[in-house]
Each structure stands twice: as structure tokens, then as C-alpha cells.
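S.K.: Coordinates only, no sequence provided:
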């Protein structure tokens, strides 16, 4: 029985601290394929497609591939990702919410909550979600006790 107690104590002493666990999770996130796909989605939305990085290559005199300097390398970028994303967000989230209630004060309070700035923030969350696969909005209270929102 003493050996089991020693094993448990040794295991507890060698456990990771909360800071080490958080750092490990962050490191795994930065190296994850999901994050790379999210960054690609953002790049494409901003009009930075992969065609801009491609070079026209030819075989040089020494047999190695070199960039062709005497050939036109025109690149026409169509930002369809931005257009399709904006259309989808406009279709899904552009109309104001319709709140129906028998109590007029209650409905007015809901309309105050879902004002123009919140609707714009919800549209931005929709854009982020379409481009990156997931997005969310944090609700918080500042030092003055005022409610605020932050897009993540």
C-alpha cells in the first residue's frame, strides 16, 4: 500500500502546471492544420490567392529551373471568395430581426439590444465564420459596467 501512495505522490509532483498546459495548447493550436486553413480562408477573402506566388519557370542553361524573364507573367486575380462571402452574409444576416411581443416595452428593450451596431457585429461574425469555419462573439462588461462585445 505504501508503494501505491508513493506512485501517486510522484505522479502528482511530475504533473504539468496550469501555465504549462495552456502553453502546450497554444503551441498545438499554432501548428494545427485547422489554423492554417483559417489563415488561407482569410487570405483568399483579402484577395491574396496562390496564383500571385507562382512564377513561370523554364529550364536554364545549367539544367536547373529558373524564372522566365522574357515571358509575360500576367496574373489576373478574381476575388470570388469575397463576393460569395458578402452575398451569403447579405442574404442571411442583412435583414433586421423582427421581434414580436404583446408587451411594447419588452419589444422596445429587445430592439435597443439589437441595434444597428450589434447587427453589423453579427454580420462580421458571419463573415469570419464563413471564411474561417468558426467565429464567436464575446459579451463583456467594462470597468464602468457597460456591456460590450468583441469579435473572436
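M.R.: Received the coordinates, thanks. Treat the numbers as computed from the prediction; the structure is a model and nothing was measured. Residues are numbered from 1 along each chain as shown.
S.K.: Every contact and neighbour count from this point should use C-alpha atoms.
M.R.: Will do.
S.K.: quick check, residue 8 in a strand?
M.R.: No: if the criterion is DSSP: H, G, I helix; E, B strand; the rest coil, then residue 8 is helix and not within a strand.
S.K.: For it, the count of nearby residues, please.
M.R.: The number of residues packed near residue 8 is 11, by other C-alpha atoms under 10 Å.
S.K.: One more: residue 149?
M.R.: 13.
S.K.: Which residues does the helix or strand it falls within contact?
M.R.: If you go by DSSP states H and E, residue 149 is part of strand 147-151. With C-alpha atoms under 8 Å, 6 or more residues apart in numbering as the contact definition, strand 147-151 has outside contacts at 121, 124-125, 135-142.
S.K.: One more to weigh against that first structure:
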């Protein structure tokens, strides 16, 4: 089995895994897409079977207390700006340039994502101007491969996400896959469970 075939199998298993489905459910609950929206009003009918009642109102109100509590906890834990102090003024100034208000907002959003999904990833990278930037990746988009059993060092990671693309003039959802390793980032399109190099 080649490494690409191994990754295709692992990605396929992970996309259907219960843990990933729970991450997606947590995010959907936060966004207000909750189970109450799919509830049907039922009663016991003939023969003791449950039947849907069509002639009575089936009011479904989303009172998103879950999102309120997630926001409250994130505000409590990460709402205040952190203080950077040190003896070397130049070093402190350089750190403040990196860990600015934008980073603090990203950190707060990472806290919300961790509360919803159980895990979230912050990917540091260098932009075109040579500045360090950070990208927030939800837990349901990234499959880690660890070097050790304690999960302290990554061997590689696979990010799977969807974007809107076009086939001719028709909009379609395209599933992309990026493989992050010490050698760099490889980009693929995931088609029918196969990794096809993205051109």
C-alpha cells in the first residue's frame, strides 16, 4: 500500500467517524441548527403505533442557550487582553506586533471552536510580505497523524474542506485536501475517495 492509498483510506474512515460527526453537530448547535427543528408532533394511533399529527400546530422555537453559554465561557476565559512584559523592550515590542488584537480575537474564536468541537487548530504561516500570520482550522477539518503516543509531536496533518467551484457555468462543491508535513504542503482534490493532485 502506498502512502497516498493509506491517506485515502484514513481520510475515508475519518470523514464518517462518530467523533467527527459530533464535532459538526456541536458547531451546528452553536449556529442554531438544533434537533428541535426536525421534531414532529406525534401521538399514539391505531394499533399502538406512533403517528404524526397533521392537524395541530408544530411550533419549533430555537432558544439558543447553548450559543449563549459558549460565548459566555469564551468571554470569561479569553475576553481580557493578555499582558506582555519583559526586561528586553525590543523583544516585548516585537511580541506585541505578533500578538496583537487580531490574534486575541483569533484566540477567542479558537476557544469557541474548542468548546463546540472539542479541539481546534491554529496554523502559523508566513504571508507574502514576510509577516507571521495564524489561521484557525476547525477540528472537523483536520486529521492529525502523531509521531508519538502522547500526542506531543505531529508527523503530518490532513486538512479536508469544501469550497464552491464551477464546472462550466454550474456551481459545484469541491472537496479539497491539503497534506501538511515537514517537507511542505501538498494540495489535492478529493474525488470519490481518491486524492487527485490539484492543478
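M.R.: Nice, thanks for sending it over. Just so we're clear, the structure is a prediction, and the values are computed from it rather than from any experiment.
S.K.: What does the TM-score come to for these two?
M.R.: The TM-score (TM-score structural alignment, normalised by the length of the first structure) is 0.81; 137 aligned residues with a C-alpha RMSD of 1.9 Å.
S.K.: so what's the residue minimising distance to the centre of the first structure up against?
M.R.: What sits nearest the mean C-alpha location of the first structure, by C-alpha atoms, centre = their mean, is residue 132, with 4.5 Å. By C-alpha under 8 Å, 6+ apart, the contact list for residue 132 of the first structure reads 37-39, 41-42.
S.K.: top of these by neighbour count?
M.R.: residue 41 (21 neighbours).
S.K.: What residue in the second structure is paired with it?
M.R.: The alignment partner of residue 41 of the first structure in the second structure, by TM-score structural alignment, is residue 26.
S.K.: swap in residue 23 of the first structure?
M.R.: Using TM-score structural alignment, residue 23 of the first structure pairs with residue 8 in the second structure.
S.K.: Pull the distance from the helix ranked longest in the first structure to the chain's centre.
M.R.: Counting residues, the longest helix in the first structure under DSSP state H turns out to be helix 116-132. Here helix 116-132 of the first structure is found 11 Å from its chain centre; the criterion is C-alpha atoms, centre = their mean, to the nearest Å.
S.K.: what span of the first structure lines up against the helix or strand hosting residue 67 of the second structure?
M.R.: Taking DSSP H and E as the criterion, residue 67 of the second structure maps to helix 65-78. Matched against the first structure by TM-score structural alignment, helix 65-78 of the second structure falls on residues 80-93.
S.K.: Show the contacting residues for residue 135 of the first structure.
M.R.: 125-126, 128-129, 151-152.
S.K.: Can I have the buried ones of these as a ChimeraX selection?
M.R.: Of the contacts of residue 135 of the first structure, the buried ones go into a single ChimeraX selection, burial set by 16 or more other C-alpha atoms under 10 Å:
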select :125,126,128,129
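S.K.: Any chance of CSV for the contacts of residue 135 of the first structure, columns distance to residue 10 of the first structure?
M.R.: CSV is the format used below for the contacts of residue 135 of the first structure (distance: C-alpha to C-alpha, whole Å):
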residue, distance to residue 10 of the first structure
125, 46
126, 48
128, 46
129, 45
151, 43
152, 40
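S.K.: which of the contacts of residue 135 of the first structure lies closest to residue 70 of the first structure?
M.R.: Residue 70 of the first structure has its nearest neighbour among the contacts of residue 135 of the first structure in residue 128, at 41.2 Å by C-alpha to C-alpha.
S.K.: To which residue of the second structure is the closest one aligned?
M.R.: Residue 128 of the first structure maps onto residue 113 in the second structure, with residues paired by TM-score structural alignment.
S.K.: Surely its match and residue 119 touch.
M.R.: Yes: look at residue 113 of the second structure against residue 119 with C-alpha atoms under 8 Å: they come within range, at 7.0 Å.
S.K.: What's the local residue count around the residue lying closest to residue 84 of the second structure once chain neighbours are set aside?
M.R.: Counting by C-alpha to C-alpha, 6 or more residues apart in numbering, residue 84 of the second structure lies nearest to residue 92, which is 6.5 Å off, once chain neighbours are set aside. By the criterion of other C-alpha under 10 Å, residue 92 of the second structure has 13 neighbours.
S.K.: Just give me the match in the first structure for residue 92 of the second structure.
M.R.: Under TM-score structural alignment, residue 92 of the second structure pairs with residue 107 in the first structure.
S.K.: pretty sure its match belongs to a strand, no?
M.R.: No: counting by three-state DSSP, residue 107 of the first structure is not part of a strand but helix.
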